[in-house]
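J.: based on what follows, work out the 3D shape:
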Amino acid sequence: MHRDFQAVPVIDISGLSSADPQARRAAAARIGQAAREVGFLQVTGHGLPEALFDGLLAAAKAVFAEPMERKMAWYIGRSANHTGYVPEGEEVFASGKIDRKEAYDVSLDRPGGEASAPMLGANLWPDLPGFKPAVQAYYAAVAALARRMFAGFALALDLPEDHFEPHLRHPPSQLRLIHYPFDPDAQPDEEGIGAHTDYEFFTILRPTAPGLEVMNGEGRWIDAPPVPGALVINIGDMLEAWTNGEFVATSHRVRKVAEERYSFPFFATCDYETVVAPHPRFVGAERPARYPSIVSGEHLFAQTARTFAYLKARRARGELVVADEAPAFGQAARQPARP
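T.: Presented below is the predicted three-dimensional model:
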């Protein structure tokens, strides 16, 4: 469980790129401590050039500035692999809450063939000059960072450094470009996105403004303001399940802020067909498995189908079948009552 931390730690992860195994292990040890005690960390020394982020931000501003009629031509419901424009109100969570935001979602771009799974295939790209190359460049860089983080997490767990590599051939990791419009009526203590944990293995986030809050072991919300040049990384449900709770998926939320805000989460996951279950290293007579065995992609898509309006409509028409109930992972398993 979480300690009663008062801040999200800031960690230099440049050692993960070192040719010296001891430097990689030292960086991994710091990462592992944060993953066990907080479930969140802000990382410097990640190696992503600022110019790539500048290009991504410019692409986001361009697409969201388009008229609604144009944006709806790229509506996510028109895609074959859950990519494209997400209008306000498309996502409705179990609480029935609608967040005031719009998004553009992209995934691993696999053109030239039919999707082999619901979230794999060719992205739906807008016909905006410069958008696709800017987003692809950032996606490639952050996906490479995710592979380094998978290796770092493996070392932190005292597993072989390449432990996750067999499951990273074509992961449907999603990059979201999210726009929160200017809201002059926002109240300082009002939620923008409600308390939740992320479905995937971990998230790599770059926001443009404050608002992120993380719950500590006392049940108090701790502010996690952006650190210049840093990326926020948090543990997701799948990595908590893989480690049988050794790493923790911490509940977090976004507080509403009056200023216009952009947020760019990259949800790092393993291959669609990866079976996620507690690793034998973390299971024993005094530590039974706390999580069921599931197929990573199937679980992710089922969760998505419960949230997006166009997928709910397909379910209602009998075109799509997913399990009625999702297994409880992360903080939902430990603390079912929403704070």
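
J.: going forward, measure contacts and count neighbours with C-alpha atoms only.
T.: OK.

J.: next, the buried residues of the top helix by length along the chain.
T.: Scanning the chain for the longest helix, with DSSP state H as the assignment, gives helix 131-156. Using 16 or more other Cα atoms under 10 Å as the test for burial, helix 131-156 gives 131-132, 134-136, 138-139, 142-143, 145-156.

J.: swap in stretch 216-233?
T.: Within stretch 216-233, the residues scored as buried using 16+ other Cα under 10 Å are 216, 221-226, 230-233.

J.: now, which of the residues you listed lie within strands?
T.: Among the buried residues of stretch 216-233, the members falling in strands (DSSP state E) are 221-223, 231-233.

J.: those: which two are farthest apart?
T.: Maximum pairwise distance among those (Cα to Cα): 19.7 Å, between 221 and 231.

J.: now the strands for the chain?
T.: With DSSP E as the criterion, the chain has strands at 10-12, 40-44, 84-86, 102-106, 174-180, 191-196, 202-207, 212-215, 221-223, 231-235, 252-255, 261-268, 275-276, 294-295.

J.: deepest of those, which one?
T.: strand 84-86 (a mean of 26; mean count of other Cα atoms under 10 Å).

J.: next up, for comparison:
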Amino acid sequence: MSIPVVDFSACSLTVEDISRAELSHLSRDIRTAFTEVGFVFLDNTGITQAEVDGVMDASRRFFLQPDHLKRPLRRKTFPNCPNHGWVALETERLNPQKPGDLKEAFNMSSLHPDIKWPSPEIVAGFQESQTTFFQRCKELSLRILKVMAHSLDLDPDVFLSAHRLIGTDENGTTLRSLYYPPVNRELAKEGQLRCGEHSDYGSITLLFQSSEGLQVRQRSGEFICAPCVPGSVLVNIADLMQRWTSDRFVSVLHRVLLPPAGDSSTRQSMAFFVQPDDEAVITCIDGSNKYPPVQGGTYLTERFNNSYGQA
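T.: From the prediction side, this is the model:
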């Protein structure tokens, strides 16, 4: 089964009011995508391709700087927000059973004024583009969560009330700039990928990608290639949302393979990982005990420990 494409114009960031009929139609399409596939392309969200291109351009200029200029901004150097910052090549293993991923990242996890950024002299416009795009993704995510609640006949506040602190140090939601440098397959370690097979951790993820390379696992166990659709946002269910909905919405494995032999191209993407507030307690919405209650922050820390070899 391919990844469905859904027109989100009824709830676009440019829209203030939505009719009941439009919401019902959109909710039905979202429910089908997230119960059967776990991924969906959303068209006409209000976030333009020009916005995406701008933030990716600034990110690319950051990643092309020498490591000694990026190292002072590395992840875990900010006590109030340890996930914020640069992640070097092969530091992270999204599949803990495999070698480190062949990618770099910059995580923006806080809007706190004391958080450090590359100086404008090094990367002009980097902080401004990241913070602006973070806010746009936050607004879109809240609209998606509202439609998701409606699709399950729930009060919209069921999900929204657990995401009130996005952008603060009490919520782990992260805008992640990802850069996949050229790869020499002959030098890669056995089993090494650009991004190891994994499922995401929190509620939902918004993904903007510059080229193909992402693969998504179907229920049959086979992986399919996710196309690159300019102007669209690829949205997927993450693990806490699957627990929250007692498996009605499905979180599925995905990965980024190495490029073919002789392909020296780079790859970029921007991922907005939506997490519940650290203190939010996630329990099954159907009242069952299929999954035990867990705090959003505790669960996220456990998953980070696995990815960074600290378990």
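
J.: include distance to residue 72 of structure 1 when you put the strands of structure 1 into JSON lines, please.
T.: Listed next are the strands of structure 1 as JSON lines, based on distance: least, Cα to Cα, whole Å:
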{"stretch": "strand 10-12", "distance to residue 72 of structure 1": "39"}
{"stretch": "strand 40-44", "distance to residue 72 of structure 1": "35"}
{"stretch": "strand 84-86", "distance to residue 72 of structure 1": "7"}
{"stretch": "strand 102-106", "distance to residue 72 of structure 1": "11"}
{"stretch": "strand 174-180", "distance to residue 72 of structure 1": "15"}
{"stretch": "strand 191-196", "distance to residue 72 of structure 1": "23"}
{"stretch": "strand 202-207", "distance to residue 72 of structure 1": "25"}
{"stretch": "strand 212-215", "distance to residue 72 of structure 1": "29"}
{"stretch": "strand 221-223", "distance to residue 72 of structure 1": "35"}
{"stretch": "strand 231-235", "distance to residue 72 of structure 1": "31"}
{"stretch": "strand 252-255", "distance to residue 72 of structure 1": "26"}
{"stretch": "strand 261-268", "distance to residue 72 of structure 1": "20"}
{"stretch": "strand 275-276", "distance to residue 72 of structure 1": "36"}
{"stretch": "strand 294-295", "distance to residue 72 of structure 1": "32"}
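
J.: nearest to residue 308 of structure 1, out of those strands?
T.: Relative to residue 308 of structure 1, the nearest member of these by Cα to Cα is strand 84-86, separated by 9.1 Å.

J.: that closest one against structure 2, how far on average?
T.: Overlaying structure 2 shows strand 84-86 of structure 1 at a mean distance of 0.8 Å from the equivalent residues (mean Cα distance after the TM-score superposition for structure 1).

J.: now that strand, how far from the centre of its chain.
T.: Centre-to-centre, strand 84-86 of structure 1 and its host chain are 17 Å apart (Cα atoms, centre = their mean, to the nearest Å).

J.: which residues in structure 2 does that strand align to?
T.: Residues 85-87 of structure 2 are matched to strand 84-86 of structure 1 when aligned by TM-score structural alignment.

J.: for the matching stretch, give me every contacting residue.
T.: Stretch 85-87 of structure 2 has contacts (Cα atoms under 8 Å, 6 or more residues apart in numbering) with 70-71, 73-77, 104-108.

J.: go on, stretch 173-186 of structure 2?
T.: With Cα under 8 Å, 6+ apart as the test, stretch 173-186 of structure 2 has contacts from 56, 59-60, 63, 102-110, 130, 134, 166-167, 194, 258-259, 261-276.

J.: what's the burial count for the closest residue to residue 257 of structure 1 other than its chain neighbours?
T.: Nearest residue to residue 257 of structure 1, sequence neighbours excluded (Cα to Cα, 6 or more residues apart in numbering): residue 186, at 5.9 Å. Residue crowding around residue 186 of structure 1 was assessed by other Cα atoms under 10 Å; the count is 15.
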